[in-house]
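**Student:** pasting the sequence and the predicted coordinates here, then a few questions.
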Amino acid sequence: MVLHRRRVVAEVTPKYPGIRITTNGNQIVSYHTEARITQGGVFYPITPSTEMGENYQLAFAEGVLDVFGNPKIAIETEGEHAAQGGAIAYSMTGHRTVNFTSGQGIVYGLEQYYHAPGKLSTMVLEVAARALTKHALNVHCGHDDVYAALDTGWIMLFAKDSQQAADQALILRKVTELSLNPGMNIQDGFLTSHLERTFYKHEADLIREFLGAHDDIIETPTEAQRILFGPTRRRVPVMMDLKNPMLLGPVQNQEHYMNGVIARRDNFNEPILPMLEAAYEEFAALTGRHYGLVSEYKTEDAETVFVSFGSAAENIEAGVDYLREQDNASVGSVHINVLRPFPEAAIVRALAGKKKVIILERADDGLSGDNQMTREIRSLLSKATEIHAVGYESDIPGIAPGDMPVLLSGSYGLGSRDFRPEAIIGAYEYAMGLIARQDGRTPADGAFYFTLGIDHPYAVVADRTPSLLPEGSVAVRFHSIGGWGMITTGKNLSEVIGAIGEDLISQHEELDEFGRPKEIIHVSANPKYGSEKKGAPTSYFLVAAPERVRVNCDLRHVDVVLCPDPKIFTHTNPLFGMKPGGTFVWESAEDPDTVWQRIPAQYRQEIIDKNIRIVTLAGFKIAREATDRPDLQLRMQGNAFLGAFFAVSGMLEEYNVTPERYHDIVRAQYVKKFGRFGDAVVESNMEVMDKGGSMIVEVPYGPVDAPDRSSMRLPALETCDGCAVDIPLPVP
């Protein structure tokens, strides 16, 4: 790939385009955002938000000040209930405060949420959304934890990726401090919280200009607040002040309680949406990143639109492009950025006049007529038809009867169930009446509910299985064992590729639409975590592409499989989904003929037909030569596979990266990760990586009917004369 030096100037270069970093969703929200704007974090670890608390604690331990020069406190409490109560209390002392939680942590602390708005808390709860424990425990992504808190009176924003989550951390913070109402900033657990990508962290000057300091004196923004505070007030009021005490949260009886509840509607709740709209517009003007109450993708001419929130939206947008290109489909996508206050007018404007609306939810409420968000949208559109029929003035546009769309509701992705391209296409084909559910019913039969990704009578799926990855992508899948350092290896690989991309950017001057250096290599990497973890099979997925990677699912169109698990064929088919001409790198110190016999006979013809390249790497042997510590041998084995990836993938040659430059980039990453342990540790990791690239062994194709020794077992013990036991030698 030849990189041409040319400058493309954005039409309007934003003042604060961001600072390029490669990290994951938890880290950009916590370490790179909340730790730079708050004076306190009160939290309790719960998967998958634990890393956010850990990173906030790290910032505290490092003595990181906020961008205004203030120190912070970091408190890990005895549980989520205590964390939520402590965070609310600290926010009422006039400090910017954050808590991090997920799943059961939300519902455990749920009692605490209801009283915070009435006490004018301005805190922010950072959420990595997780499925609630129902018939079984699951620590992966679901939206029922968020649904459980919809009626608590908190502002709730939902991000479709972690860049939006980091940006909305600022936008939400600004609005909580204007409205004096706490908020939740939500991203999908694991699917975005742990997804490694290139992001843009906020410049310190952006934070200072957009937010201002917590102790600034500002003009009081609403009449109700002016009654309480006067014409000006502190940006984050000191509600609990020993020098100026006031009564908060008293006991109220029949004469007073309802007055206060209903008074919040017009005095505090109704101003929030205009404040959000203004904050979104101001942020867009400063950064060039536009969100708004809802985000629309190719909806102008669309007769059918998907509605979703969270990471599904980007997958759907890739599916929209595919359907438009392949089927000439009139289809688009709407992502709801604001769940509370529910942005009724914006949603009606987005959906009015569409023929069909496909609402996908990462939840299922089998005892209700519809799932939660489908109920709200159905109710809203009915309200809009009433407004049209009666003809009264309203902020909500009226909908004529002929402009009322048909609503279809689908459940998907519960507990991070894989959300695949064929599911998106299947949902569209079902809405169009092109396919039926497994039970044979269609929308024409009144079956407006369906499910995706599982075997069920209500399930739909398309026959087509495109990857939806950008042209020129390199897709990588790891197979390893929990505790062997695969996740660390995957993160290292993604960060090395990100650093290579950064180095390439420095060699040319092409700019993107925001006036930033244009990305050359887009990275998207995520592990498939499991509650079993240590000792059990695990996998990790990574894509490097010349364009943004919008698909976040298990990869079934794979260029390179890295397999540190020598017994992989005893429990998994690692060749599944490999593209013709792909490369399989397998842990083994055996000779090529034996390796071929270790491959189950039923897969050998497929390998030959698809021209799959088989290479082995004695990663354990390399690691044992580098360290005598067994725990490090397991983890350093993965480092050898990092070197093997660059040896077999052709990426360095594709992007004209010289061996010398490659080594400099990798060394810089290892110094960053391991430098605190000394130069010897850095050098040993470099040695393992180098050998991983140079010690791969090609495995030529053998006979399809060669002996099948894939069970990895010795011959069974046989009894001989008398009681003696003869243990035969292994077959050579």
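**Tutor:** Everything's here; your move. Numbering: from 1, shown residues only.

**Student:** from here on, contacts and neighbour counts on C-alpha atoms
**Tutor:** OK.

**Student:** so how far is stretch 464-483 from its chain's centroid?
**Tutor:** Relative to its chain's centre, stretch 464-483 lies at 16 Å (C-alpha atoms, centre = their mean, to the nearest Å).

**Student:** now do the buried residues in it.
**Tutor:** 467-470, 473-483 (16 or more other C-alpha atoms under 10 Å).

**Student:** M373: which of those residues is nearest?
**Tutor:** For those, the closest approach to M373 (C-alpha to C-alpha) belongs to L468, at 27.0 Å.

**Student:** alongside the first one, take a look at this:
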Amino acid sequence: MRQSQGESSENNQIASSLAAEGTLKTPEDSVSKKTCKYPGIETVIHGNGAIAHVMGHVCGGVIGYPITPSTEISELFEAFRARGGCNVWGKHPFFFEPEGEHSAQSGAMGATLVGGRFISNASSSQGILYGLESHYVTVGKKAGGFVLQVAARAVSKHSLNVMAGHDDVYALLPSGYTILFGSNPQEATDLAAIAYRVSSLSMVPVANAMDGFSTSHMQCETLLPEPELLKEFLGDPSSRIKSPTVAQEMLYGARGRVYQLQQYLYKHHGDFQPDSLAALGDFLVDRAAEIEADNAGEMVQGSLTWIPEELQGQWRRQWVNAFEKGTRQLVPAMVDVNNPGLTGGVQNQPDFQAGLVDHQTHFVNEIPNFIRQAMDEYGELTGRHYNPVQTFLADDAEHVIVGLGSVTDDAEAVASYLRGQGKKVGVVSIKLLQPFPEGELVAALDGKKAVTVLERSEVTALTNLVTQSLFKARENNDLIRHRGIPPIDSLPKISTGIFGVGGHDLQPRHLIAAYRNMESTLNVPFFYLGSQFFEKNPSPGNAERQQRLKQAYPETEFMALETKENPSLLPQDAFRIRFHSVGGYGTIATGKLLTDILAGVMGLHS
């Protein structure tokens, strides 16, 4: 822990709801040095609390069902709401807990499709699998404005486990979500804000993921987004925007004020003098551009000379209430509860595939542009800049670790240590898992000798995506076939390291071993970090058993890497405190509270 600067209390509603989760502070002496408009509210908080902070300020409603380790996200949101908390647009949100995760996701989808509000659900592991049917439909229905908050947890297999794993996030990949992945509470809260922006612009729902416990319950220094920032950055979900793509304009854009007024004239042509009707028609055509932009109705008066007195009130209402051509609601109303209709009925033969093609071509392909736009806008406002692929000491590195989530922070600390020993090592942290940023990744890995992809799951989805990207880049070196991917003339050696599944301990020596493996001539292509399959000095009985296993399964001898002593990676002015507890899950809550007490009483940050 290290000494913080001067503190002053930051008073707002959501802060009081999260008082038990972090002591909010605004060091004025440091904020004054910031050049960005919104430098953030300093706090010590965990990932669940950091995400709940954003949800409380922006969501119009949350429908969720408890499941470890994401339960706390919805709990904190509901605590804020129950105290009378309103979002930044002055609306009091709703919260509903149904009978299970499937109903939670179905309800959240329905609430989003009604339009005009940002909606969220929070879930993990089996909860995501239970609701998977509804997740597919949520994407298919283009539920823009919906964000699924995920505290990633291992899916129970041979036994129950509630700790970190990426099985649930990988299970979402084929459903079509845009998937963002943060490495710490700071990234979790920032990417949450970015997620709502991308979801509303692209009309494709976003999953904002972080590691369960490793991030969701990890107390950390964080700059929370200010309410004013969220209001400016996201925009009122019930407001109107110019349709950001051609496809959206064609499908969802308003026909316009001129069109609506022309339709009114068509229906009431018998109430007008022929000369007045013709003059009014010419007026609408000749000044169409000005009329479309006249949302305040300032030009109405100039048209009333042709309107019968008894129709002038109707004409004014038609003018003022019409939507500007090509605009849509930021969070569109895809369902009208006052005018029910059927969408997504049975489609056989060519229609179903045509719908898939339309979604991929006209919506999914636009997502990378919206991601970059949102990240750039957020960086300009806050000074906290994000990219789909973020690198650390990777420009001149020969050996690079690629990972998702909290492990990349650990890898960065190890890479800094090894740089001090003259090793050319680096880290690549993936922030956008889907659509996968192939071009950015290839640019980051071009010229590397070896790459190790760290997987918190035995489903090696990230390895597959990295490998596919590099193979496309190599193919482009001979003939450009894959747009947006730079060509490379040689491939690095690619290895996969399974780590931390179900909360398995990962220490610096394990990551150092992964870097050393890339340097070796053997360069084992697949291994488990932290696991040992054979004893070095077995008893006679175990020696015989180990020999039989080695003969039957020879590949296992290479699936565990040799490690050395752990180095100290703490900063010079830092010290470590370890909490011991007799028991299981209570240890986590106790550690969080003690950390918070130390931060507040001793003026320390963790």
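**Tutor:** Arrived safely. What you are looking at is a predicted structure, and each value in this text was computed from that prediction instead of being measured.

**Student:** closest one to V331 of structure 1 out of the buried residues of stretch 464-483 of structure 1, please.
**Tutor:** L468 (16.1 Å).

**Student:** now the helices: where do they sit in the stretch 401-550 of structure 2?
**Tutor:** 407-419, 438-445, 461-476, 508-519, 540-552 (DSSP state H, counting those that start in this stretch).

**Student:** nearest to I63 of structure 2, of these?
**Tutor:** Among these, the nearest to I63 of structure 2 by C-alpha to C-alpha is helix 461-476 (29.1 Å).

**Student:** give me the stretch of structure 1 that the closest one matches.
**Tutor:** Alignment note (TM-score structural alignment): helix 461-476 of structure 2 is matched to residues 372-387 of structure 1.

**Student:** have a look at how far, on average, the matching stretch is from structure 2.
**Tutor:** Compared with structure 2 after the fit, stretch 372-387 of structure 1 shows a mean deviation of 1.2 Å (mean C-alpha distance after the TM-score superposition for structure 1).

**Student:** which residues touch that stretch?
**Tutor:** 147, 344, 348, 359, 361, 365, 369, 393-394, 396-401, 404, 407, 409 (C-alpha atoms under 8 Å, 6 or more residues apart in numbering).

**Student:** and the helices of the stretch 401-550 of structure 2 as a markdown table, adding mean neighbour count and distance to Q390 of structure 2?
**Tutor:** Shown next, in a markdown table, are these (neighbours: other C-alpha atoms under 10 Å; distance: least, C-alpha to C-alpha, whole Å):
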| stretch | mean neighbour count | distance to Q390 of structure 2 |
| --- | --- | --- |
| helix 407-419 | 20 | 10 |
| helix 438-445 | 21 | 9 |
| helix 461-476 | 19 | 14 |
| helix 508-519 | 21 | 19 |
| helix 540-552 | 12 | 40 |
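
**Student:** tabulate these (a markdown table), appending distance to I597 of structure 2.
**Tutor:** Shown next, in a markdown table, are those (distance: least, C-alpha to C-alpha, whole Å):
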| stretch | distance to I597 of structure 2 |
| --- | --- |
| helix 407-419 | 25 |
| helix 438-445 | 41 |
| helix 461-476 | 38 |
| helix 508-519 | 28 |
| helix 540-552 | 48 |
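
**Student:** nearest to N48 of structure 2 among these would be which one?
**Tutor:** When these are compared by C-alpha to C-alpha, helix 407-419 sits nearest N48 of structure 2, at 17.8 Å.

**Student:** pull up the aligned stretch in structure 1 for the closest one.
**Tutor:** With TM-score structural alignment as the criterion, helix 407-419 of structure 2 aligns to 312-324.

**Student:** what's the distance between that stretch and the middle of its chain?
**Tutor:** Centroid separation for stretch 312-324 of structure 1 versus its chain: 17 Å, with C-alpha atoms, centre = their mean.

**Student:** please apply the same query to stretch 331-341 of structure 2.
**Tutor:** Taking C-alpha atoms, centre = their mean, the mean C-alpha location of stretch 331-341 of structure 2 is offset from the chain mean by 27 Å.

**Student:** over to stretch 573-588 of structure 2?
**Tutor:** Relative to its chain's centre, stretch 573-588 of structure 2 lies at 30 Å (C-alpha atoms, centre = their mean).

**Student:** cool, stretch 441-456 of structure 2 as well?
**Tutor:** Here the centre of stretch 441-456 of structure 2 is set off from its chain's centre by 22 Å, with C-alpha atoms, centre = their mean.

**Student:** do stretch 48-55 of structure 2 as well
**Tutor:** Distance, stretch centre to chain centre, for stretch 48-55 of structure 2: 13 Å (C-alpha atoms, centre = their mean).
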